[in-house]
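Student: Here is the input, now give the coordinates:
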Amino acid sequence: MTRPSTPEDLARGVLAGDRSALARAITWVENGRPGAADLLRRVYSRTGRAHVVGLTGAPGVGKSTLAAALARHLRASGQRVGLIAVDPSSPFTGGALLGDRIRFSHGPVDDGVFFRSLASRGQVGGLSRATGDVIHLLDAAGMDTVLVETVGAGQSEVEVMRCAHTVVVVLAPGLGDDVQAAKAGILEVGDVLVVNKADQPGASRTVQELRQMLDLGAPRDPGWRPPVLETVASDGTGIDGLAAAIARHRQYLAESPAGAQRRLWQAEEALRQQVVALVWERLVRSPRWEAVAAAVARREISPAEAAVQLLAGLGDEPGPAAGDADPALAGQGAAEGRTRATEGRAAGG
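Tutor: Alright, predicted model coming up:
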């Protein structure tokens, strides 16, 4: 069988649920291959059906085991499940230090589950720069639920809100997670709070403290109070309750204005990040960039003045066509866009 080699062929395979085409499409998007933007354009209208669940929390709380257990439970109910695990990057290759064969060697392996590990590649916020686009591909391929496990960066993981419909914050007793979560604001992003490893000492106390924190703080969504659940992912205890809570939250979003508001906010955030990345790429590639930067270095103009000058001349610079936009820059902040654009310019791109 010939491997699909064009955006049209890959899109057709993804929409047909072909696992090989899906794997290749994800590789295209993650590596910023030419044609990846066209591929995403071809499948985007077929997205929006899957429910995206983000699992976030500090390292060591058992997110991988919990994600695998939840995937098995959802699969047993007949759902098709996509799993994305964002791993720390190798400083040498840029690839994921961990990987699907290690992270989910104990997890589900049938054709109804598709797993992919993504390298964070220095992206802050616990996600990879390609996470949003990979979610779209899994959605278009017919997954009913997409689970996204963040890298485990602790206090920086609120970024998962930008792509997940339901955010599950995972904690464990005895690790001090509750204090760290309160400091970081992670509790504010959680739609469901889970104390995993609940068979360990101190679990009940952690649950009580979390409920007290919820009582003291103003809710992000007045119509939904995040449940605090106990699980032991290693033996499946409490997974049915977690799946039920996620289903309730999905139903709540479908029936309340909060769901429409969240979808609009996520769309605006995705658009904002794409615009920032593309504008930054054009600015860095502008022939005026180095001259203006040199003027700032000589203290002839301030950085603020320089930015105004560059943006004022942006309309005169030729920009990429919409179909040629680099998908590797989509969904990332200006800092990541700066790094990639600078590298491309240094290489003669």
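
Student: only C-alpha atoms for contact and neighbour calcs from this point on.
Tutor: Noted.

Student: What are the boundaries of the strands in the protein?
Tutor: Under the criterion DSSP state E, the chain carries strands at the ranges 51-56, 81-87, 113-119, 145-149, 166-171, 192-195, 228-230.

Student: With distance to residue 8 and mean neighbour count as extra columns, can I get those in CSV?
Tutor: Listed next are those as CSV, based on distance: least, C-alpha to C-alpha, whole Å; neighbours: other C-alpha atoms under 10 Å:
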stretch, distance to residue 8, mean neighbour count
strand 51-56, 26, 26
strand 81-87, 22, 26
strand 113-119, 22, 22
strand 145-149, 24, 25
strand 166-171, 32, 27
strand 192-195, 39, 25
strand 228-230, 44, 21
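
Student: closest one to residue 309 among the ones you listed?
Tutor: Evaluated over the strands of the chain, closeness to residue 309 peaks at strand 113-119, with 36.1 Å, by C-alpha to C-alpha.

Student: quick one: the closest one to chain centroid distance?
Tutor: Centroid separation for strand 113-119 versus its chain: 12 Å, with C-alpha atoms, centre = their mean, to the nearest Å.

Student: now for the strands of the chain, which one comes closest to residue 208?
Tutor: By C-alpha to C-alpha (comparing all of the strands of the chain), the closest turns out to be strand 228-230, at 8.9 Å.

Student: if we look at that closest one, which residues are touching it?
Tutor: Contacts made with strand 228-230 from outside it, assessed by C-alpha atoms under 8 Å, 6 or more residues apart in numbering, are listed as 192-198, 203, 207, 210-211, 238, 241-242.

Student: Ok, stretch 108-116 next?
Tutor: 19, 68, 71-72, 75, 79-85, 100.

Student: Next, the second sequence, to be compared with the first:
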Amino acid sequence: MTDDAASLLAAARSGSRRALARLLTAAENGVDLPDCPVPARRAHVVGLTGAPGVGKSTTTAALTRALRDAGRHVAILAIDPSSPFTGGALLGDRIRMSDHAADPGVYIRSMAARGRLGGLAAAVPAATRILDAVGFDVILVETVGVGQSEIDIASAADTTVVLLAPGMGDGIQATKAGLLEIADVLVVNKADRPGADAAVRDVRSALRLAAREPGAWRVPVLAVSAAAGTGVDALVTALEDHLQHATTSGALERRRVQRWRAEVEATVLGELRERAAPLVAASVGEGVQGGEAPHTVARAIVNRMLSQHDPPEG
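Tutor: Predicted coordinates for the structure are as follows:
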């Protein structure tokens, strides 16, 4: 770790929000920060996902309040849609969590998705490592909310909470195409509205049809009204129960190893893409004019890159 990064981390651990913000900004901008040392006590990374309008921000705020009442230090990464003008986050989630802005035990950071699909920002893995190293107990990652394909959070979180709401379409349809598979906890939010009981029944019926290995975690379906504060304590208990089960069964360690591997692979591919860009640009004209197939040109570029790093013979 560079002296500057080390000093920023030390300052952030001492409570400097300015230093923490600088570390996270560097991560967002793709600055090559050396790995932050991970303390023995690892933060619980909780992802909250679901379609727009299910109340993710309200649930995140209510969950934060309950965790703070329990004495936990909470960091929130709120992934917002990117501005078409600046590329930055629109900050809608941060505005809705303004009640926690003055709490020294809570840190809120909005991050722009910057056009990335899957509901997350590319800097989320690095940001969670930084927040973990600073000493937060729980890191809540709230996704953009792009629908049924929003499953990237499952690879970034220890526990994934999928939120649904009554009156937003068939409950079973809402859990298809990935969301049912990634959920560790399912929440029917706005449970004080008509149709909530039916939504809970639909989701529980869908879960009974899903294959489940012996001893596997049994996904709870909770009725919550985050705005009214009802059912939030049960959600906190479900998160703690899942973390305990995942720890005991070894699933947590396997998930974190997979997360580490995925980040290494993404970093390698990003580095290769950056190094290959000039070669690709130089090959376009000749390849098109010569009628070569794209995969043939690509293979030639890869071979050229590999040959540049071959050890000398003898």
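
Student: TM-score of the superposition?
Tutor: Comparing the two superposed chains by TM-score structural alignment, normalised by the length of the second structure, the resulting TM-score equals 0.91, with 307 aligned residues with a C-alpha RMSD of 2.0 Å.

Student: before we move on, back to that, which one of the strands of the first structure lies nearest to residue 138 of the first structure?
Tutor: Minimum separation from residue 138 of the first structure across the strands of the first structure (C-alpha to C-alpha) falls at strand 81-87, 6.3 Å.

Student: which among the contacts of stretch 108-116 of the first structure gets closest to residue 155 of the first structure?
Tutor: residue 85 (17.8 Å).

Student: contacting residues around the alignment partner in the second structure of the closest one?
Tutor: Matched across to the second structure, residue 85 of the first structure falls on residue 78, judged by TM-score structural alignment. Under the criterion of C-alpha under 8 Å, 6+ apart, the contact list for residue 78 of the second structure reads 93-94, 108-111, 141-144.

Student: try residue 24 of the second structure
Tutor: 127, 130.

Student: how about it, what's its partner in the first structure?
Tutor: In the first structure, the residue equivalent to residue 24 of the second structure is residue 26, according to TM-score structural alignment.

Student: mind checking how far that match is from residue 52 of the first structure?
Tutor: As judged by C-alpha to C-alpha, to the nearest Å, residue 26 of the first structure and residue 52 of the first structure stand 17 Å apart.

Student: Taking the contacts of residue 78 of the second structure, tell me the two that lie furthest apart.
Tutor: 108 and 144 (15.1 Å).

Student: hang on, the earlier thing: among the contacts of strand 228-230 of the first structure, which one lies nearest to residue 312 of the first structure?
Tutor: Minimum separation from residue 312 of the first structure among the contacts of strand 228-230 of the first structure (C-alpha to C-alpha) is found for residue 192, which lies at 45.5 Å.

Student: And the counterpart of the closest one in the second structure, how far from residue 287 of the second structure?
Tutor: Under the alignment (TM-score structural alignment), residue 192 of the first structure pairs with residue 185 in the second structure. Counting by C-alpha to C-alpha, the gap between residue 185 of the second structure and residue 287 of the second structure amounts to 51 Å.

Student: Which part of the second structure matches stretch 143-163 of the first structure?
Tutor: Under TM-score structural alignment, the match for stretch 143-163 of the first structure is residues 136-156.

Student: Next one: the equivalent of residue 207 of the second structure over in the first structure relative to residue 128 of the first structure, how far apart?
Tutor: In the superposition onto the first structure, residue 207 of the second structure corresponds to residue 214 when matched by TM-score structural alignment. Going from residue 214 of the first structure to residue 128 of the first structure by C-alpha to C-alpha gives 30 Å.

Student: Equivalent analysis for residue 19 of the first structure, please.
Tutor: Taken as C-alpha to C-alpha, the span from residue 19 of the first structure to residue 128 of the first structure is 21 Å.

Student: ditto for residue 7 of the first structure
Tutor: According to C-alpha to C-alpha, residue 7 of the first structure stands 22 Å off from residue 128 of the first structure.

Student: Among those two, which residue is more densely surrounded?
Tutor: For residue 7 of the first structure and residue 128, the more surrounded residue by other C-alpha atoms under 10 Å is residue 128, and the numbers stand at 27 against 21.

Student: Give the aligned equivalent of residue 103 of the first structure in the second structure.
Tutor: So, by TM-score structural alignment, residue 103 of the first structure is matched to residue 96.

Student: my read: its match touches residue 57, true?
Tutor: Yes. Contact status for residue 96 of the second structure versus residue 57: in contact at 6.7 Å, counting by C-alpha atoms under 8 Å.

Student: Of these two, which one has the most company?
Tutor: When neighbours are counted by other C-alpha under 10 Å, residue 96 of the second structure and residue 57 differ, and residue 57 comes out ahead with 22 against 13.
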